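> Fold the stuff below for me.
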Amino acid sequence: MRPLVRTAALSGYVELSRSLGLDPQALMKRVGLDAAGLAVQDRWISGAAVVHLLELSAAAARHEDFGLRMSEFRRFSSLGPISLVLREEPDVRSALGLMLRHEHMYNEVLHTRLSERDGLATIKVGLDLGEAMEHRQATELAVGAFHRVLLGFLGSHWRPLSVCFTHPAPADTGTHRRVFGSTVEFGREFDGIVFYAADLDSPNAMSDPQLRTYARQYFEAIAVPRDTTVPDRVRELIEVLLPTGRCSIEQVARSLGVDRRTVHRHLAQSGETFSSLLNATRVQLAEQFVANRRRSLTEIADLLGFSAPSAFSRWFREQFGCTAREWRDRRGQAAEH
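Model (predicted):
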């Protein structure tokens, strides 16, 4: 299965694209993504599609620094729930170690290593896409994001010894010099950041020792194993694709980088089918959406991928034994008591 990334990997994409005169919705559609899905940052999407999108956007905008510019939109929150724990780690070493050990929780494409030698620390960033494709923009986005994380821990005046890229320098290195300073180098043997190892022992100024225990307990409760099951991946993709109206096993298989028969086979091994997962996901989401009185039933029908409100109404009655409006009223009455 091809690796997935959280939708937060595209934080700032819409804003940056528009500022450069691009149509982000049209570009995302070309790679099978939908801008509406970016509203929920904890959903998972195809990593290859994101990498392809960044390359298309850089070419369309005629900006070789597109990925690096996107990194400037990165915040700790872009890492998802793990960011809450990182903030409370006692020092940079502990925080980076946690971040790298669990990077599969926010990005399955990334394969990052931290090494120390002769007083120097090196973060080497690698991307595993499951296929050969151009990834200059994604690499610069990843290195830029790690640089921002280090700045967050070490202060805005901190500078690395060098920032390295394997690809050649762009025609205009202005953005790279502004972001990294004069230490950026191109045509090197790896992509990453080199700095003094002593910086790893710097205390984390954001940390609150009294919150650390709670943060770690919280993390232990949400931490997931590196090997996410196929049904879990399919559920995530169903949630992303439902609002687009293109939720099909063909589209899911395309996002996972396999054919539909492979998806069927993996689901069967878990006692599931695509239809059963689709229906179960719709039931779960319907309970959340219908309980929210601010959402119209027509809007909910769209979010659940139904072609018309009448189709949603028939499905809801079959699943819940009453109309959506009746279910909403009963839920409201129960809450009042």
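> hey, let's count contacts and neighbours off CA atoms from now on
Will do.
> quick one, strands of the chain?
Secondary structure of the chain (DSSP state E): strands at 4-6, 44-46, 110-117, 120-127, 162-165, 184-186, 192-196.
> quick one: the closest residue to Thr183 other than its chain neighbours from Leu33, how far?
What sits nearest to Thr183 in space, not counting adjacent residues and going by CA to CA, 6 or more residues apart in numbering, is Ser162, at 4.6 Å. Going from Ser162 to Leu33 by CA to CA, to the nearest Å gives 35 Å.
> that older thread, tell me which of the strands of the chain sits most buried.
The highest mean neighbour count among the strands of the chain, using mean count of other CA atoms under 10 Å, belongs to strand 44-46: a mean of 27.
> measure the closest residue in space to Ala223 that isn't next to it in sequence to Val224 for me?
Once flanking residues are discounted, Ala223 sits nearest to Met105: 7.7 Å by CA to CA, 6+ apart. As judged by CA to CA, Met105 and Val224 stand 7 Å apart.
> do Arg330 as well
36 Å.
> Let me see the contact set for Val184.
The neighbours of Val184, taking CA atoms under 8 Å, 6 or more residues apart in numbering as the test, are Ser162, Val163, Cys164, His176, Arg177.
> let's see this one next to it:
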Amino acid sequence: MSGSFVSSAILVGADAVIRAHGVNPAELAPRAGVPVSALNDPDMMVPARSVLRLFELAAAACDDPSWGLRLAYSVRLATVIGPLWILLRNARTVAQMCTDFAHNFDLYTSAARITFEPVPGGGLLNWTATLGQTESEVQMAEFAMATCCNEIRTHCPPGWMPRAVLFRHAAPADLNLHRRLFGHDLRFDQDRNALLLDDTTLVQPLRGSATHVRTLVRAVLRHEGATLGGDLPAQVEVIIRRLLPFAPCTIGNVSLAMGMAPRTLQAHLQQHGQSFKNIKDAVRAELALKYLLHSSMSIGQIADCLDYGDITAFSRSFRRWHGRSARDMRAQWDARHETPSLTAR
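Purely as a prediction, here's the structure:
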């Protein structure tokens, strides 16, 4: 699912970073329109504008102008974009990875845009929010630049730094953290947020063989190495949860993430008395209820998120799962519970 929502996986680590400054995240999140549960639940879909607002509120409440950079220390780009990595798995060089990333970023969200453009001696990887100019994007811009930079660094020699980093906003008073992450060529008050990568960087091959890529994809879908535990059906369930909001959740994609052929996966599931279809159906049922009661997504957006081609098919499934229509259940929930404010105070 793309659009104006993003996965709450982008908030991984935010709770700890906020608390480290002596601030209560549970007080900040509702002010931004972010459900408190999304701070520790990577399966939620939250409005991108609310995440942008939370980043700015956190920086102000923590009195930390580099809050976005500090958060970037605790995450990887793969955590943020999740199974979009499946589409990047065939990249051979950093340049191709940047190109593929830019061409497919809309699968993750349309609330921001990434472009990659050649320039003499290298290329520019650009990031910009597309939510209008009413919200500050300083923290998110620095977070985005840092996570992209850290990912490219994993494919480069030790000590690598981009040739330069450009920011639209003015320079903060303290640049120590910026220099540790980006080097010394920091350019503020520019017309874009971008990493300037030289030709030597762009021709760097992506490290690892096809086996390594499959391992990486598995780690991404498992939420950066979180212990799966349990048997094969439990592993398949975790991967389906990671894949559903981003890409067609087929047995082919899931089997790829697990490094086995679809027929082999189905055979193993049958040995456990399970099937891919039944596991996917159970995950959809649980996530449908979670999104309906604890997010601001419309029923149509929930259907899209759960890989339904149309809202009618989703509605039939919801009634089969929960014994009533999605519309009726949301109305009853809203009538019985005080709905948190979804706007900043």
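> ok, back up a step: I'd guessed the residue nearest to Ala223 of structure 1 sits against Phe219; true?
No. Taking contacts as CA atoms under 8 Å, Met105 of structure 1 lies outside contact range of Phe219: 11.2 Å.
> Could you check which of the two is surrounded by more residues?
Per other CA atoms under 10 Å, whichever of Met105 of structure 1 and Phe219 has more neighbours is Met105, with 22 against 17.
> Structure 2: which residue goes with the more buried one?
Met105 of structure 1 maps onto Leu107 in structure 2, with residues paired by TM-score structural alignment.
> wait, doesn't its match sit right on Phe246?
Yes. Between Leu107 of structure 2 and Phe246 there is a contact under CA under 8 Å: 6.3 Å.
> Counting neighbours, which bits of stretch 44-64 of structure 1 end up buried?
Within stretch 44-64 of structure 1, the residues that qualify as buried are 44-58, 61, 64, counting by 16 or more other CA atoms under 10 Å.
> do stretch 272-287 of structure 1 as well
Buried residues in stretch 272-287 of structure 1 (16+ other CA under 10 Å): Thr273, Phe274, Leu277, Leu278, Asn279, Thr281, Arg282, Val283, Leu285, Ala286.
> again with stretch 63-76 of structure 1
Buried residues in stretch 63-76 of structure 1 (16+ other CA under 10 Å): 64-76.
> okay, now Asp328 of structure 2: neighbour count?
10.
> Under the alignment, what does it map to in structure 1?
Checking with TM-score structural alignment, Asp328 of structure 2 has no match.
> Locate Asp328 of structure 2 within the secondary structure: which element?
Assigned by DSSP states H and E, Asp328 of structure 2 belongs to helix 326-336.
> how about the helices in the stretch 201-337 of structure 1?
209-222, 230-241, 249-256, 260-269, 274-291, 297-303, 309-320, 324-336 (DSSP state H, counting those that start in this stretch).
> Can you work out which other helices and strands pack against the second one?
Spelled out, it's helix 230-241 of structure 1. Applying 3 or more CA pairs under 8 Å, 6 or more residues apart in numbering; DSSP states H and E, we find helix 230-241 of structure 1 packed against strand 44-46, helix 249-256, helix 260-269, helix 274-291.
> Could you do the fifth one as well?
Packed against helix 274-291 of structure 1 by the contact rule (3+ CA pairs under 8 Å, 6+ apart) you find helix 230-241, helix 297-303, helix 324-336.
> Which of the ones you listed has the highest mean neighbour count?
Each of these was scored by mean neighbour count; the highest is helix 230-241, a mean of 21, by mean count of other CA under 10 Å.
> So what touches that one?
Outside helix 230-241 of structure 1, the residues that reach it (CA under 8 Å, 6+ apart) are 37, 43-45, 247, 252, 263, 266-267, 270, 272, 277-278, 281.
> so which two of these are the farthest from each other?
Pairwise distances across the contacts of helix 230-241 of structure 1 peak at 27.3 Å for Gly37 and Ser270 (criterion: CA to CA).
> Between those two, which has more neighbouring residues?
More crowded of Gly37 of structure 1 and Ser270, by other CA under 10 Å: Gly37, with 18 against 11.
> counterpart of that one in structure 2?
Gly37 of structure 1 maps onto Ala38 in structure 2, by TM-score structural alignment.
> Please list all residues in contact with that match.
By CA under 8 Å, 6+ apart, the residues touching Ala38 of structure 2 are Ser8, Leu11, Met44, Val46.
> let's go with 6 Å and repeat that
Ser8, Met44 (CA atoms under 6 Å, 6 or more residues apart in numbering).
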